[in-house]
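K.L.:
structure of the sequence below:
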Amino acid sequence: MANKLTLFHLSDIHFGIEDNRALDWVRQEILARKPDAVAITGDLTMRARRHEFAAAEKWIRSLPVPVTIEPGNHDLPGYHLPQRYLNPLARFEAFRDLVERRLQVDGLALVPLNTNVPAQPRLNWSKGWITKDALDDCLAQIDSLPSTARVLVTAHHPLREAGTHGTALTRNGSHALAELAQRNVLGVLSGHVHDAFDIMEATPNGPVRMIGAGTLSHRIRSTPASFNELHWNGEELSVRVRNLEGVASREMMIDEVPEDAMPPREPGEPVAPVGHVPRTDPPVD
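P.N.:
Below you'll find the model as predicted:
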């Protein structure tokens, strides 16, 4: 059996409106626990401003563990269209070595899947879109690994497409999931919706586990700021949602990925009572 691995899965930090209390706590947890890797699944910034990226770089570079970063839709310049089209990741330059970085730790690989495009033929550009090139690159990386390797795919947008009445949260998400189901993929890590989840998504080739992390910003949706702590022992992947409010993991998780991923409240507005989503399984810590 492989050594037990610990991964921290962070998302939607949104430097610019970051929750510094939560970030200080997460950093101390990383310093104390030294997880085998940290995966950040997008939206490091709020408006893709230079000072937001500078703050993100300073915080991430202070972490003494391997880090991989997926860009999010908020990390693409929305106010400077030439740069958005020609070099959408230009402001990651200071830590470009960490963006879409494949990590391998003791038989477990973290493989990136880019779900962002500079422009889309629909009004809401915040939603995900998986291009053929992006999926081909992800699958090629997976297929190049040893046959015994297990994989966690890192993406920003959940690969949820069904049930959104033609305005799909992530276009080509269903196709991507079906392809991933044919490989040694333990799950797809993502963010974007600002609430945690752990959902088995059906595909024609079998189910794929989708694991979402909450936010570490003040832009909360229905649960407090949080991150995911994952444990892999060579046979089972467990997920615990960590938060400063002491809320149990299952009470932090939503049952479905919402079509509208925009948080419904402004910073400073109170959070709805946690535990608002009925579940059939008992809460676990």
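
K.L.:
from here on, just use CA atoms for contacts and neighbour counts.
P.N.:
Noted.

K.L.:
this structure: strands as residue ranges?
P.N.:
Secondary structure of the chain (DSSP state E): strands at 5-10, 37-41, 67-70, 103-105, 108-112, 128-129, 150-154, 170-171, 185-190, 196-201, 208-212, 226-232, 237-243, 253-254.

K.L.:
which other helices and strands contact the first one?
P.N.:
If I follow you right, that is strand 5-10. Contact partners of strand 5-10 among helices and strands, from 3 or more C-alpha pairs under 8 Å, 6 or more residues apart in numbering; DSSP states H and E: strand 37-41, strand 226-232.

K.L.:
ok so, going back, in a markdown table, list the strands of the chain along with distance to residue 178 and mean neighbour count.
P.N.:
Converted to a markdown table, those look like this (distance: least, C-alpha to C-alpha, whole Å; neighbours: other C-alpha atoms under 10 Å):
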| stretch | distance to residue 178 | mean neighbour count |
| --- | --- | --- |
| strand 5-10 | 23 | 22 |
| strand 37-41 | 21 | 26 |
| strand 67-70 | 21 | 24 |
| strand 103-105 | 23 | 16 |
| strand 108-112 | 16 | 24 |
| strand 128-129 | 16 | 26 |
| strand 150-154 | 13 | 23 |
| strand 170-171 | 13 | 22 |
| strand 185-190 | 11 | 26 |
| strand 196-201 | 10 | 22 |
| strand 208-212 | 8 | 23 |
| strand 226-232 | 23 | 21 |
| strand 237-243 | 20 | 19 |
| strand 253-254 | 23 | 24 |
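
K.L.:
among the ones you listed, which is nearest residue 138?
P.N.:
Set against residue 138 and scored by C-alpha to C-alpha, those come closest in strand 108-112, at 6.2 Å.

K.L.:
now the angle between strand 37-41 and the closest one, please.
P.N.:
Strand 108-112 and strand 37-41 are oriented at 20 degrees to each other (axes from the mean of the first three to the mean of the last three C-alpha atoms, to 10 degrees).

K.L.:
residues in contact with strand 108-112: which ones?
P.N.:
With contact meaning C-alpha atoms under 8 Å, 6 or more residues apart in numbering, strand 108-112 is reached by 70, 100-104, 138, 141-142, 149-155.

K.L.:
what's the separation between residue 55 and residue 225?
P.N.:
To residue 225, residue 55 is 19 Å away according to C-alpha to C-alpha, to the nearest Å.

K.L.:
compare with the first, here's sequence two:
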Amino acid sequence: MIRIAHISDLHFGRTSPELLLPLVTALNAAKPDLVAVTGDFTQRARRSQYRAARGFLDRLRAPWMAVPGNHDVSLDNLWLRFMRPYGRYRRYICNDMMPTHQQEGLCVVGLNTVDRFRWQRGRVRWLQMRQACRIFSQSEGVNVVLAHHPFEQDEDVEKSLMRDAERAIERLSDCGAHLVLSGHLHRWRTEPFLSRKNHAQVLQVHVGTGLSTRLRGQENDFAVLDIAHPDITVRRMVARGGRFVEDSARRFTFGDQGWHSAA
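P.N.:
All right, here's what the predicted structure looks like:
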């Protein structure tokens, strides 16, 4: 079995300080093979916020990999935003804008979906998509994509979905992606994508915010995924009573028609 802990939207600079130690404790107690962080480490991409985010990462015992979020590029410093949008992210978090993690039975690829010319709406980078497909074509395990922006969202979400998101998830499905982990919306969602082919070939897991006070009517949370292909169990861990506890669990099985709920 392979275990991934998925966290997102920490927003250092606007966090609940009392949740920091419980989140670190819960992540370390889960003993994941990998901690996947899908962006928005900071609130305003300031150095102090990045230093706090890096300090958090340094307290994790498991390997981690990350992609940037839209809050990780400067909003108010236009020179930084347009000329060196990822300078601080590269310095404090990761220099690689398309990180990968491979181990027996698992291949994870991170995609940068941030658009520096638009504050909220992300973008699909087709060169990265092609590179991800090449990597997945050589993988014999479960193929996982990390992206800050979701490729599908509920109709009541006010934020705009990425342009070409549906075409992108079809492309990922065709090239063997099994799972997409994302954030951005501060809302929990876990279910298969509904593609034009009517096959749920890719499972999506959106987590909310691990630490931020910017809640969207839901609790602070993160996910623990236990992968024993063709089964994946997704557990939602929520902040209650000063610690993170299991709120729910869903098991999915991959078959001829793609993913389906098994519990």
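
K.L.:
quick TM-score on the pair, please.
P.N.:
TM-score of the superposed chains, computed with TM-score structural alignment, normalised by the length of structure 2, equals 0.84; 244 aligned residues with a C-alpha RMSD of 2.6 Å.

K.L.:
distance to residue 281 of structure 1 added to the strands of structure 1, as TSV?
P.N.:
As requested, the strands of structure 1 are exported to TSV (distance: least, C-alpha to C-alpha, whole Å):
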stretch	distance to residue 281 of structure 1
strand 5-10	23
strand 37-41	27
strand 67-70	32
strand 103-105	32
strand 108-112	29
strand 128-129	31
strand 150-154	25
strand 170-171	28
strand 185-190	21
strand 196-201	13
strand 208-212	17
strand 226-232	19
strand 237-243	15
strand 253-254	12
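
K.L.:
to residue 160 of structure 1, which of those lies closest?
P.N.:
Smallest distance to residue 160 of structure 1 across those (C-alpha to C-alpha): 6.0 Å, for strand 170-171.

K.L.:
what range in structure 2 does the closest one sit on?
P.N.:
Strand 170-171 of structure 1 corresponds to residues 162-163 in structure 2, going by TM-score structural alignment.

K.L.:
can you give me how far the matching stretch is from the chain middle?
P.N.:
With C-alpha atoms, centre = their mean, to the nearest Å as the basis, stretch 162-163 of structure 2 stands 17 Å off its chain's centre.

K.L.:
residues in contact with it?
P.N.:
Here stretch 162-163 of structure 2 makes contact (C-alpha under 8 Å, 6+ apart) with 121, 122, 123, 124, 149, 150, 151.

K.L.:
which one of the residues you listed is nearest residue 184 of structure 2?
P.N.:
Nearest to residue 184 of structure 2 among these is residue 149, at 5.6 Å by C-alpha to C-alpha.

K.L.:
mind checking how far the aligned residue in structure 1 for residue 55 of structure 2 is from residue 24 of structure 1?
P.N.:
The alignment partner of residue 55 of structure 2 in structure 1, by TM-score structural alignment, is residue 58. Per C-alpha to C-alpha, residue 58 of structure 1 is found 13 Å from residue 24 of structure 1.

K.L.:
cool, and residue 226 of structure 1?
P.N.:
Applying C-alpha to C-alpha to residue 226 of structure 1 and residue 24 of structure 1 gives a distance of 12 Å.

K.L.:
now do residue 8 of structure 1
P.N.:
According to C-alpha to C-alpha, residue 8 of structure 1 and residue 24 of structure 1 sit 15 Å apart.

K.L.:
ok, residue 175 of structure 1 next?
P.N.:
To residue 24 of structure 1, residue 175 of structure 1 is 39 Å away according to C-alpha to C-alpha.

K.L.:
more crowded one of those two?
P.N.:
Each of residue 175 of structure 1 and residue 24 has its neighbours counted (other C-alpha atoms under 10 Å); residue 175 has more, 16 against 12.

K.L.:
how much space separates that one from residue 142 of structure 1?
P.N.:
Computed as C-alpha to C-alpha, the residue 175 of structure 1 to residue 142 of structure 1 distance reads 16 Å.

K.L.:
now do residue 78 of structure 1
P.N.:
Per C-alpha to C-alpha, residue 78 of structure 1 is found 32 Å from residue 142 of structure 1.

K.L.:
neighbour count for these two, which is higher?
P.N.:
Comparing residue 78 of structure 1 with residue 142 by neighbour count (other C-alpha under 10 Å), the higher total belongs to residue 142, at 25 against 17.

K.L.:
check the contact between that one and residue 151; I expect there is one.
P.N.:
Yes: using C-alpha atoms under 8 Å, residue 142 of structure 1 and residue 151 qualify as a contacting pair, with a distance of 7.4 Å.

K.L.:
could you find the closest non-adjacent residue to the counterpart of residue 128 of structure 2 in structure 1?
P.N.:
In structure 1, the residue matched to residue 128 of structure 2 (TM-score structural alignment) is residue 134. What sits nearest to residue 134 of structure 1 in space, not counting adjacent residues and going by C-alpha to C-alpha, 6 or more residues apart in numbering, is residue 114, at 5.8 Å.

K.L.:
hmm, back to that, could I get the contacts of stretch 162-163 of structure 2 as TSV with distance to residue 184 of structure 2?
P.N.:
Converted to TSV, the contacts of stretch 162-163 of structure 2 look like this (distance: C-alpha to C-alpha, whole Å):
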residue	distance to residue 184 of structure 2
121	10
122	10
123	13
124	15
149	6
150	7
151	11
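
K.L.:
who wins for neighbours among those?
P.N.:
Within those, neighbour counts (other C-alpha under 10 Å) peak at residue 149, which reaches 30 neighbours.

K.L.:
quick check, that one in contact with residue 113.
P.N.:
Yes: if you go by C-alpha under 8 Å, residue 149 of structure 2 and residue 113 touch, sitting 6.3 Å apart.

K.L.:
what touches both of the two?
P.N.:
69, 122.

K.L.:
ok, residue 137 of structure 2 - contacts?
P.N.:
Applying C-alpha under 8 Å, 6+ apart to residue 137 of structure 2 gives the contacts 175, 176.

K.L.:
now with 7 Å?
P.N.:
Neighbour list for residue 137 of structure 2: residue 175 [criterion: C-alpha atoms under 7 Å, 6 or more residues apart in numbering].

K.L.:
cool, and the one 4 residues further on?
P.N.:
Residue 141 of structure 2 is in contact with 105, 106, 107, counting by C-alpha under 7 Å, 6+ apart.

K.L.:
make it 10 Å
P.N.:
Counting by C-alpha atoms under 10 Å, 6 or more residues apart in numbering, residue 141 of structure 2 touches 102, 103, 104, 105, 106, 107, 108, 176, 178, 229.

K.L.:
ok, now residue 39 of structure 1?
P.N.:
7-11, 66-70, 98, 100-101, 103, 110, 112, 154-155, 189-190, 228.

K.L.:
and stretch 197-206 of structure 1, how far out from the chain's middle?
P.N.:
With C-alpha atoms, centre = their mean as the basis, stretch 197-206 of structure 1 stands 17 Å off its chain's centre.
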